[in-house]
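>>> Sharing a model that was predicted from the sequence below.
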Amino acid sequence: MNGRRAEFLIDLQKIKAQKQKKITEIFADLYEWMFIYLQTETNLREKVRAKQLFRHKLGLNKEEVLDNELQIHLEHWLLLDYVTVSGSRLLDIFVRTKQEKMSKDMLELCGILMLMHLEPVKVISVEEEVVTYVSLLGDRTDRLQASPFLFGVDVSPEQIVLIRIATIGFEKKIIGPSIVIDPSFEVKVAGVFKDVHTQGYHVWRRYLKEYGIDMLKYRKKA
């Protein structure tokens, strides 16, 4: 009897792995589509305005060329966080104009990305591309884990890092490039975050969405 039952047991782990593989592939297609849209359909004036604001936030002069690292940060900030002249984010505009071509899964993933923001965390450990971390200011006993999506994460234990986290399927993923704070600025950055955090969740979340990218000026440089 037990043997016959075993023949019909559902392999839940296998099903879960298959679902995760499928949603990851859908997300990869969406990710590529979003950045093709950014490159080919975004208003040129918005791109120029965003680049000027990005330079201002980082204290860069108009002539200074952005290196590859900063260019990648610019592109993700432009898509996910930058607010256009009309008061919308480009991701919102992308969804409004493309939603009829999107699957239900893609629309759900877009909803997750819309809620995402740079989040300050403290790294506990890094093993086989999995980063274990705690919130810098929230419940520091709650250890979380996430793995990078497309972009590697060069971090070490005890570092303060700003990362964008999204739950894709059953897994937490680090989306886009991360900001590793230089040790010489850690006290200053933690103090800024602490002051904002005391003002409540909504102020805290809005601050990170609008000003999280500003912390790039305190990044650890290679």
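That came through, no problem.
>>> From here on, just use CA atoms for contacts and neighbour counts.
Noted.
>>> So residue 129 sits against residue 148, correct?
Yes: at 7.0 Å, residue 129 counts as touching residue 148 under the criterion of Cα atoms under 8 Å.
>>> Among the two, which residue is more densely surrounded?
residue 148 (20 against 12; other Cα atoms under 10 Å).
>>> Distance of that one relative to residue 221?
20 Å (Cα to Cα, to the nearest Å).
>>> Over to residue 113?
Between residue 113 and residue 221 the distance is 27 Å, computed by Cα to Cα.
>>> Give me the more crowded residue out of these two.
Taking neighbours as other Cα under 10 Å, residue 113 and residue 221 compare with residue 113 leading, 19 against 11.
>>> List the contacts of that one.
80, 166 (Cα atoms under 8 Å, 6 or more residues apart in numbering).
>>> what about versus this one:
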Amino acid sequence: MISNVPSFEEHRREKQKQADLDLMELLDAYEDWLKHNTNLREKVRAKHMFAEQAGCDVSDLEEEPWRQYFEDWFAFDYVTIIGSRLFDLFVKEKAAVLTPSQIQLSGLVLTAALEPFRVISLQSGSVTAVPLWEKEEKRLSSLHGNFPLFEKTSYILARPVYCGFENRVFSPVVPLIMPGDDAELREWKARYEKKEEENRRLRFMKDNGASWLVYADTSPL
């Protein structure tokens, strides 16, 4: 007997395709909004804040990959002089023209943070990884194609957002070289666990994610 019930896998693929499209259109609209709403004074202030947190010089931000890392942090993590993130200002201004799906995705993007992961395995367009100090494996898949990582990469800094049925990464994926035994890592773990108990872990990572860039491997791929 031939069933007329649509294939679940086909339905899943279509839903994922639409979710990815909604997210890409949302991010494209935000990128265009940023071009017309970036305040020079804010950006100068942001560069100094980012450089201090990431452990680099402000002059480094004119060169790759630091320019790309800064632009991503500025777009999604920087808190303006008035106390708001730029993506939040964009959503409030454009809420009337965003689709319900994009409004829902906006909430996820707004809280998405740069987080360190331990790499389990690397595929062409995804990576299986575990958040540092956690046990549950996650499959992180790129919204824009392959992960440009060395096979020997053991740790990464990534900003995933749950889109459709996938944990999509839409920001630069940064290879990390982590010290084997470091007092700063032990301090990070203690602060992380304390914030977890207070249900403030995501806010903590959102505010401090760029600090992991002190371990960035900036060797060319």
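Nice, thanks for sending it over. In this text the structure is predicted, and so the values were computed from the model without any measurement.
>>> Any idea what the TM-score is?
Superposed pair, TM-score by TM-score structural alignment, normalised by the length of the second structure: 0.88. Supporting alignment: 215 aligned residues with a Cα RMSD of 2.0 Å.
>>> any idea what residue 30 of the first structure aligns with in the second structure?
Mapped onto the second structure by TM-score structural alignment, residue 30 of the first structure lines up with residue 26.
>>> Now do the residue lying closest to its match once chain neighbours are set aside: how many residues are near it, please.
Residue nearest to residue 26 of the second structure in three dimensions, not counting chain neighbours: residue 102, with 6.4 Å by Cα to Cα, 6 or more residues apart in numbering. Counted with other Cα under 10 Å, residues neighbouring residue 102 of the second structure total 22.
>>> So what touches stretch 29-39 of the second structure?
Here stretch 29-39 of the second structure has contacts from 75, 87, 90, using Cα under 8 Å, 6+ apart.
>>> right, and the first one touches residue 86 too?
The reference is to residue 75 of the second structure. Yes: using Cα under 8 Å, residue 75 of the second structure is in contact with residue 86, at 6.3 Å.
>>> Of those two, which one has the most company?
Neighbour totals were compared for residue 75 of the second structure and residue 86, and residue 86 leads with 22 against 16 (other Cα under 10 Å).
>>> Contact partners for the more buried one?
Counting by Cα under 8 Å, 6+ apart, residue 86 of the second structure has contacts 75-76, 78-80.
>>> State the distance from the residue mapped onto it from the first structure to residue 209 of the first structure.
In the first structure, residue 86 of the second structure lines up with residue 90, judged by TM-score structural alignment. Distance, residue 90 of the first structure to residue 209 of the first structure, using Cα to Cα: 14 Å.
>>> overlap in contacts of these two?
The contact lists of residue 90 of the first structure and residue 209 share residue 81, where a contact means Cα under 8 Å, 6+ apart.
>>> what's the single longest strand in the second structure?
strand 115-122 (DSSP state E).
>>> Mean per-residue distance, that one versus the first structure.
Superposed on the first structure, strand 115-122 of the second structure shows a mean distance to its aligned partners of 0.9 Å (mean Cα distance after the TM-score superposition for the first structure).
>>> Mind jotting down where the helices sit in the first structure?
According to DSSP state H, the first structure carries its helices in the segments 2-8, 12-40, 44-58, 68-80, 90-98, 104-114, 186-197, 201-211.
>>> Give me the PyMOL select line for the contacts of residue 86 of the second structure, limited to the buried ones.
PyMOL command restricting these to the buried ones, with burial defined by 16 or more other Cα atoms under 10 Å:
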select buried, resi 75+76+78+79
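>>> Quick check, central residue of the second structure?
Residue closest to the average C-alpha location in the second structure (Cα atoms, centre = their mean): residue 159, at 1.9 Å.
>>> which one is that residue nearest to, not counting chain neighbours?
residue 114 (4.6 Å).
>>> Give me the aligned partner of the one you found over in the first structure.
So residue 114 of the second structure corresponds to residue 118, using TM-score structural alignment.
>>> measure that match to residue 164 of the first structure for me?
For residue 118 of the first structure relative to residue 164 of the first structure (Cα to Cα), the value is 5 Å.
>>> can you check residue 158 of the first structure too?
Residue 158 of the first structure sits 18 Å away from residue 164 of the first structure, taking Cα to Cα as the criterion.
>>> what does residue 221 of the first structure give?
If you measure residue 221 of the first structure against residue 164 of the first structure using Cα to Cα, the figure is 19 Å.
>>> Cheers, nothing more for now.
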